[in-house]
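Chemist: here's my sequence, what's the structure:
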Amino acid sequence: MDRAPALISLCPKQLLKQNSSGRTGFRKQDSGVESSGGIYGNLFTQETAMKTRILHLLIVEDEEAHVEAIRRAYEEAGVAVEIQSVGTLNEFRAYMRNGQPDLVLMDMNLPDGNAMELLTHQPGDAPFLFLVMTAFGDQKIAVDAMKAGALDYVVKSSEAFTDMPRTVERSMREWELVQKQKRAEEAERMSEARFSTVFHASPLSISITRLKDGVLLDVNSTWEKVTGFNRAEVIGRKSVELNIWIDADQRKRLVGNMCKHGAEHDGFDVQVRQKSGEIRDIFILAEQIDFAGEPCMLTMAMDITARKRAEVTLKEAKAFTESALNAIPDIFYSFDLSGKFLSWNKTFSRISGYSDQELSLKKPTDFFSGEDVQRIAGTIERIHKEGTSKVEANFVIKDGRQITCEFTGSELKDAKGNIIGFSGTGRDITERKQAEATLRESEARYRILFEDARDGIALADAETDRLVDCNQALCLMVERDKAELVGQAQSILHPPEDLIEGMSHSFRQLKVDKSEHSLEDKLLSKGGRLIPVEIRATRIQINGRDFLLGIFRDITERKQVTEALKTSEERFRTAAENLTDVVYDWDIKENVYWYGDIDGIMGYPPGGFSRSIEGWAATLHPEDKNRVMAALESHLKGVAPFVVEYRIGRRDGEWRWLSARGTALRDDRGEPYKMVGSITDITERKKAEEEIKRNYEIQAAMNALLKLSIEINNEKEFLDSALNLLLSLKWLSFESKGAVFLADESKKTLHLQVHRGFSGELLAACSTVPFGRCLCGKAAAERTIQFADCIDGQHVIHVEGMLPHGHYCVPILSGDNVLGVINLYVREGHIQDLKETEFLMAVANVFATVIERKRAETEREKMEGQLGQLRKMEAIGQLAGGVAHDFNNMLAVINGYSEMMLMELPKSDTNYSRIQEICNAGHRSADLTRQLLAFARRQTIELKVLDMNDTVTGMLKMLQRLIGENIKLMWNPAANLWKVKMDPSQLDQILANLLVNARDAISSAGKVVIETGKVDLDQAFCAMHPGSVPGKYVVLGVSDNGCGMSKETVERIFEPFFTTKKVGEGTGLGLATVFGIVKQNNGFINVDSEPGKGTTFKIYLPRHESENGEKDEMPDEAEIIKGTETVLLVEDEGAFLIFARIQLERLGYTVLDASSPVKAIKLAGEYKGEIHLLITDVVMPEMSGRDLKEEISSMRPGIKTLFMSGYTKDIIARKGVLDEGIHFLQKPFTVQALSVKLREALA
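Modeler: You can find the predicted model right below:
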């Protein structure tokens, strides 16, 4: 069976088995996906890589002793390694430009900078593996290094150097395992994607059925089309419930065989019943698979209904051909190259005397003997050379008699044009040969025995019209003696009524034109009998005198045969008129006689179609006419049989396919005088053949398109290759012209991407097409396929020389989004059908998948860049926050001791003013750390009543440094400004972000104006400014005279990650942060900007009033409050621990101090007295302050807690406000602040 391989090639089953443990549950197959691993792939492609090559190690370390320690460690370990070292970052960069080590051992702190920035921004084209070394066991540095990609983090020590070979080997082995896992995950993802593409895009009907109960688990869209059921109504149901199989036993045998043998089932034909009840023929393949851990049956099917119908048509045509061959009086035969008969007609059996069984065992040479055998062999050789031949030979029949036959033969070829045998006809010419022999003998005797001629012969004087001689045959014919005829006028031989001016027809014709002629006439016998004769008359000279010679042949018998033939023809005409085919009889000199419904085939009323050969030829299709006429001429010359298929144009314009056969009848000279044959309408058969061919071409095109979508990464290159593929389909494309447009939905326009055959005006007109304009724009606007079989009248641009044509315009859709349009030129009059439309929709779906995938990849790359920038800013923020945190711890000690000294010294002391300056400097430093924490967004968010003028004034110096000296900062505070209630750090963030944007908008010198004001907004203002609410507001304005922004940019400036700056210069989060802060404080923002005229931001924050309606006043500084309770103090910073203990003891408290959480837990368990309060730092190496509180509280229920920290990100709750009930003290703090917080916590 030759259909199964074709089906398998259309839907490779190995692809359907690729998916693993995902949704489908098919068996996984190795996809062969590999990853090079970048520069590391060469090092770690095999487990033995480290053993088969020397490791190239680069040490970046400014301490030579450390480098030597590592070298010694490798020497003592006996590990082959090439070690090189550099001492600075600049030397490292120079080295990396010329070489690529396998691993870098990187010291974090080098003479020319910290290595963290370099490690977190490795070049994309030359990344490197590294392991970090540092002298400090800082957990944050370790975390940052690992985030940057370090294989490990090593704290420098002699033990660490000694153990370095094992550390390096372990780290690189762990890295290799991670890379292998990533490659495996990518291979699995690609496997699932390929399965999904093949399963859902395949034109084959595919279903998956659980073997144990016959429940359908999945079907594809083609299965839905073939059966008429939709997927939702069949999944989970048993296939027998759907009553699809016509032969239920056939399905039972299939399932039983599958369960028994667990093997693939060969393909076979079945009939299925659609939901509508229509019966369809399909070819089916089945195989047992493992699906979701259960044995299931994978079924793939192809709808072959059209092919089956075509086979029936072909079978009927074959039956008709056999009937026609059996009806002809000539022998018909065909045999293969070995001489075995392939077919013969009944005439062959009748004439030869052999039965069909006997003929099947015969060879052609069995019917000839002697020289005829050689003559037949020579004829076959001529057929090989000339394609056809004719020969006469004696044909030996079963009873031993020989009959003379004329045989014609031609080559028999298969569909590929290979000669597989010979076919021909044979005609019994025994009687004709005998007549020819008799004629030759007669002519020989004519000269000797005139009187013995069988035909009557008469010789008359041309001048006198008198008979001068005649032979005995003529005398016998007219029943007269020779003496009665000689000397008489020639008219004596003819009936008087046939004479013209006393002369017969033949005599008169010779008298007039003196040319030889032949005609039929009648003679009159003496007894009055009319004898039909054929007269051949000619003028001869004897001794210079003209005589007329006439030869008279009695054709009485022939006339009788002619009459019989007419009767036979009448019967033939009656039979032909009742056939479905048309039989023709062409008198080559005159008209064609049609028998059958030729008028119906040609679309004419009865008797309306032409009876001339010219009229028939005028209906031939222009592409077929020369071929058909050449075949007809070749047959009339006796070169080849007339068997041809061609198209004719009906009267109504429809083209139909006909198959014509015919045989020329020839006279004694071999000249054709008549041709008879039959014509069959094969339009439906041709349509079926074209449909099958088109289905295969569609499948091949889809396979090629899917292959392109996988192999080509560039979007435009894919579109170009895919368009070429579509234009190669001759039944679809016209002049190989077409284009692909991509859509800009925001502008409602299509933009030409690739094209074929566009130039000049057409190319210019189609470069940009608005939605709704022409067919392409209409396809985009309406999101449906647009088709027109003739588009000439709708063209905006008319290009000279453009042939009439139509269009397919197919939208490329993703859900409701238009991605583009495919435009194809089709022939004028092209007929749209469902199969074609479905194919183009499937093509558009592949286009959409590729376009979306390419855009997703581009978007992913863009997001990765933004994420990298965000991480960089986060790292800088972490650095700033960490510095501020550590600085706060030191400031707490400095400020604390200076305040204690001021409290102990009298103001008259000469050192009092000096210590006062130290204290003031410490407070200013604390303000600086607060601003650093605001930048890092690590500041605790606590709402305070602010005078905005005072707050801004305090920030002016920092803001001036932020924008630079070339930009003038102007400050215009409003008088009697209302208060606002917000976190001061949030106001810092607002001003910092707005001024950075203003600075970036000013190309060189310029100015920035900060101003404040107050306003009472009414309903009219709010109606014109969406988002605003009526009420009283404090206004903060920031203006610049920079480049300004367009309206489109202004509409998007508050979107996260939106930025107009170059890559790497902005995160796009600044204004988004400002917007969030303002909204959090129930305010709103107005932006006024024009390109070239600068930008003004106005921020409206609600006025704050106290509950009694009065303005809030800043509280007076609290006095020092002492206590007597016992407190447990936990702080990992030694200097601060000592300072805090002194402060607490001076305030009257009993202090239990611990330098770590573990010691604090031990102390709390051992102390026998009551501990009233736990004072703990938030961030500590062993345990966080929160966790320590939980441990101590479980041991001593009821104990109170006071948290303290340099920054407090770890204890911030939702919306940035401290959790209710938590007592917190920000480092550094004053003695007064400490005393107040202690009493609050103990209350």
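
Chemist: contacts, neighbours, all on C-alpha from now
Modeler: OK.

Chemist: end-to-end on stretch 221-234?
Modeler: End-to-end distance for stretch 221-234: 12 Å, by C-alpha to C-alpha, to the nearest Å.

Chemist: one more, so I can put them side by side:
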Amino acid sequence: MNKEPEAPGQQLDMKKRNKKLRPARPPGIMSASGVAEALRSKDLEKAVDSIENAYLVSSRFSIKDLSSRVLKAAKNFTGSRYGFAAYLDPHTGRMTDPALRRTAYQGRPSNGEPRVVKKFGGLWGWVLENKKPLLTNAASSDPRSNAPFRKNIKAGKFMATPALFNKKLAGIITLANPWRDYGASDLAAVERLARVYAIIIQRHLAEDKLKESEGTYRSIIEASQDTIATINIEGRFTYMSRQAENYGYAPHEMVGRHVLEFVHPDDRYLLRQALARTLKTGRTLPLLHFRIKKKDGSYFYAEQKSGVIMKDGKPFTISCIVRDITKRRELDSALSQLTRCFLKFGPDPDKNIEIITLTAGEIFKDACVLYNRIEGSLLRTVSDWQAPPDMPRLDKAKGHICFDLILTAKDKVFIVRDLDKSRYAASDPNVRKYKLKTYIGYPVRVAGKKIGSLCAVFKTATEATATEIEVMSILAKALGIEEKRRQAESQLRENEETLRKIFDSAQDAIFIKDLNGRYVKTNSFCAALFGLTPRQMEGKSDYDLMPAELARNLSDKDQSVVRNGGSLVSDSEILTAKGEIRTFNSVKTQLCASGGLATGVLGVSRDVTELKKLQTQLVEARAAEVVSKITEPVAHDFNNILAAINGYAALILETLKAGDPVRPEITHILNAIKRAAAITERLQPYDSRTGKKS
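Modeler: Sure thing, here's the model as predicted:
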């Protein structure tokens, strides 16, 4: 049976005991084994020095090179046939053998790729798990070798040492099958190599991490649109990113020069004070705004954010991130001008159009700014900035640049350069007359239809900035809004004029009352009923114009409309200024604000007095006609009877002598017959159309 291999300490103790049993040597004389051991130690130190020097001298010394050198030294020192030196990847936790050598697994050359092991087993897995070295000259019988890798081991002698750095596992050196048994000196040598291996691995990984970090930061710096720099405590640049090229400088030509060399003279005091404050307090201002000189001598506006790197408790380096804010300042300035422009707006669209044109002129400064509007086949200059006094304000549209812009341009800026060489030199009379060079225009739309253009024309070759183009588009849209308002107000005025004419010429009383029943507005017909003018009617109530009883009736109907909403149709009587009681048929409707709250009553009243009389007469005529139909037969028969009675009475009267006492009675009968005949005559039918007896 194979015994448990002795630990290195136990082997050393045995050597000490054996040494005590040997006879003492004279002082100064070294045994052959001692000489051999000294030579081995010297060779080990040379190997270690060689590895360390290779690492220190060459910047290209890789972990693969390190693993190869360490493994070669370990194999040479121990006489091992197989082995590998592998390191632990701190990110994945996997063991990587980069040496590309014959390994203890297969005993044959690798395929050229680093060997990566995900699971650790067998004897070397025990070493990794326990972070302890292992030496055995009977590996095949060692119970710890029953892991999956056991079948891959070709020999029975095995030694492995963990590479530890600050008690953390960095890698492993594993050896197998020496031409002799492994001893304590072999283990000590490999442990020494493992320590060097661990130290260099950690340094190399740290350097790789630092390089990766530096590469990441460098990529960020290179990709940044901002300029990044560092300044020493003397105020001189120690680093400058490539963004300096945007301003004409090569980064290297700025390094070593003082920051104030590149600052506008008026801003140097600010920078000098800021630097002094930083060196004194170790803190920087949140933001600094100043002007920086380009290589061509011009300046740009910069915004700087800084940080301080301390060393030994004192400022050592100032890091700076500088952003070009020239365009932002231009945009802020333009937006301020736009804000001031819009704040000047009033109710008159025409005046607002003038304000917009003047604002465009202030932004384009040296340009002539025009707002032109198409009117049929003509082009009218509605408003302008710095236009020549003799320039016609109304001209034929065809041939003008603005006409082409209105016809063809989409919702984007329309720019024509070298006007004197373009076709417009012949078609547009203003180009040659005023020696124009550059045209920048934008269409003005109302309800999607192009109706005009806002343009700036220059006598020099000019390039518009993105800010100027954006501002022109905003102003052109503002013109479109004001034009729409102008058209709407013009239409409204026309509608109001039409309604006013209808209101004033109507032969009906039209009025508006507030919630208190007071007249807000009346037409002339309504006011004339009370002998007043429309203006005199304002503020009066019905109680001021007629008796309380009549006024109360009108007020009750007004309040009913206010409470219930909708419309109310009714007849009411009023007392006119002529003292007549007139009957009016009124339609009253509730007036509401936009939120639905009642604000008053709108009424339209028509004089129906004569109509009422006609209606009464018609009723009476129809009633008489009905009576006639009933009484006509009776009256006819009654007349016949009366005629007979009258005849007989007359005959009797003629036969009686004067003084006859019967004679007065007969006279009474004749008088009664006359009265009855008169009544019968009234019962004769009437013609409903003429009112006369038929």
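
Chemist: TM-score for this pair?
Modeler: After superposition, the two chains reach a TM-score (TM-score structural alignment, normalised by the length of structure 2) of 0.30; 319 aligned residues with a C-alpha RMSD of 7.5 Å.

Chemist: which residues of the stretch 551-694 of structure 2 fall in strands?
Modeler: Ranges of strands in the stretch 551-694 of structure 2, per DSSP state E, counting those that start in this stretch, are 567-575, 581-592, 598-607.

Chemist: kindly report the same for the stretch 101-250 of structure 2.
Modeler: With DSSP E, counting those that start in this stretch as the criterion, the stretch 101-250 of structure 2 has strands at 115-117, 134-136, 158-165, 168-178, 227-232, 237-240.

Chemist: JSON lines for these, including mean neighbour count and distance to Glu681 of structure 2?
Modeler: Below are these laid out as JSON lines (neighbours: other C-alpha atoms under 10 Å; distance: least, C-alpha to C-alpha, whole Å):
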{"stretch": "strand 115-117", "mean neighbour count": "15", "distance to Glu681 of structure 2": "142"}
{"stretch": "strand 134-136", "mean neighbour count": "22", "distance to Glu681 of structure 2": "158"}
{"stretch": "strand 158-165", "mean neighbour count": "26", "distance to Glu681 of structure 2": "149"}
{"stretch": "strand 168-178", "mean neighbour count": "24", "distance to Glu681 of structure 2": "145"}
{"stretch": "strand 227-232", "mean neighbour count": "21", "distance to Glu681 of structure 2": "125"}
{"stretch": "strand 237-240", "mean neighbour count": "20", "distance to Glu681 of structure 2": "132"}
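
Chemist: who wins for proximity to Thr583 of structure 2 among those?
Modeler: Closest to Thr583 of structure 2 of the strands of the stretch 101-250 of structure 2 is strand 227-232 (C-alpha to C-alpha; 90.2 Å).

Chemist: who are the packing partners of the closest one?
Modeler: If you count contacts as 3 or more C-alpha pairs under 8 Å, 6 or more residues apart in numbering; DSSP states H and E, strand 227-232 of structure 2 packs onto strand 237-240, strand 314-324.

Chemist: a markdown table please, covering those and showing distance to Ile502 of structure 2.
Modeler: Putting those into a markdown table (distance: least, C-alpha to C-alpha, whole Å) gives the following:
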| stretch | distance to Ile502 of structure 2 |
| --- | --- |
| strand 237-240 | 80 |
| strand 314-324 | 66 |
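
Chemist: about what we covered before: Ile641 of structure 2: which of the strands of the stretch 551-694 of structure 2 is closest?
Modeler: Of all those, it is strand 581-592 that lies closest to Ile641 of structure 2, at 49.4 Å by C-alpha to C-alpha.

Chemist: which elements pack onto the closest one?
Modeler: Going by 3+ C-alpha pairs under 8 Å, 6+ apart, strand 581-592 of structure 2 lies up against helix 548-564, strand 567-575, strand 598-607, helix 609-655.

Chemist: need the winner for burial among these.
Modeler: Scoring those by mean neighbour count under mean count of other C-alpha atoms under 10 Å gives strand 598-607 as the most buried, with a mean of 20.

Chemist: quick revisit: which among the strands of the stretch 101-250 of structure 2 is found nearest to Asp384 of structure 2?
Modeler: strand 227-232 (42.4 Å).

Chemist: the inter-axis angle of that closest one versus strand 314-324?
Modeler: 160 degrees (axes from the mean of the first three to the mean of the last three C-alpha atoms, to 10 degrees).

Chemist: what's the spacing between Phe77 of structure 2 and Pro178 of structure 2?
Modeler: Taking C-alpha to C-alpha, one finds Phe77 of structure 2 at 10 Å from Pro178 of structure 2.

Chemist: what's the answer for Gln10 of structure 2, then?
Modeler: Separation of Gln10 of structure 2 from Pro178 of structure 2 (C-alpha to C-alpha): 21 Å.

Chemist: just give me the longest helix of structure 1.
Modeler: As assigned by DSSP state H, the longest helix anywhere in structure 1 is helix 834-904.

Chemist: what packs against the helix or strand just after it?
Modeler: Remark: after helix 834-904 of structure 1, the chain's next helix or strand is helix 912-936, criterion DSSP states H and E. Judged by 3+ C-alpha pairs under 8 Å, 6+ apart, the packing partners of helix 912-936 of structure 1 are helix 834-904, helix 984-1001.

Chemist: how about these in a markdown table, adding mean neighbour count and distance to Arg756 of structure 1?
Modeler: Converted to a markdown table, these look like this (neighbours: other C-alpha under 10 Å; distance: least, C-alpha to C-alpha, whole Å):
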| stretch | mean neighbour count | distance to Arg756 of structure 1 |
| --- | --- | --- |
| helix 834-904 | 17 | 17 |
| helix 984-1001 | 20 | 46 |
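
Chemist: now render the ones you listed as CSV, adding distance to Ile420 of structure 1.
Modeler: Listed next are those as CSV, based on distance: least, C-alpha to C-alpha, whole Å:
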stretch, distance to Ile420 of structure 1
helix 834-904, 37
helix 984-1001, 86
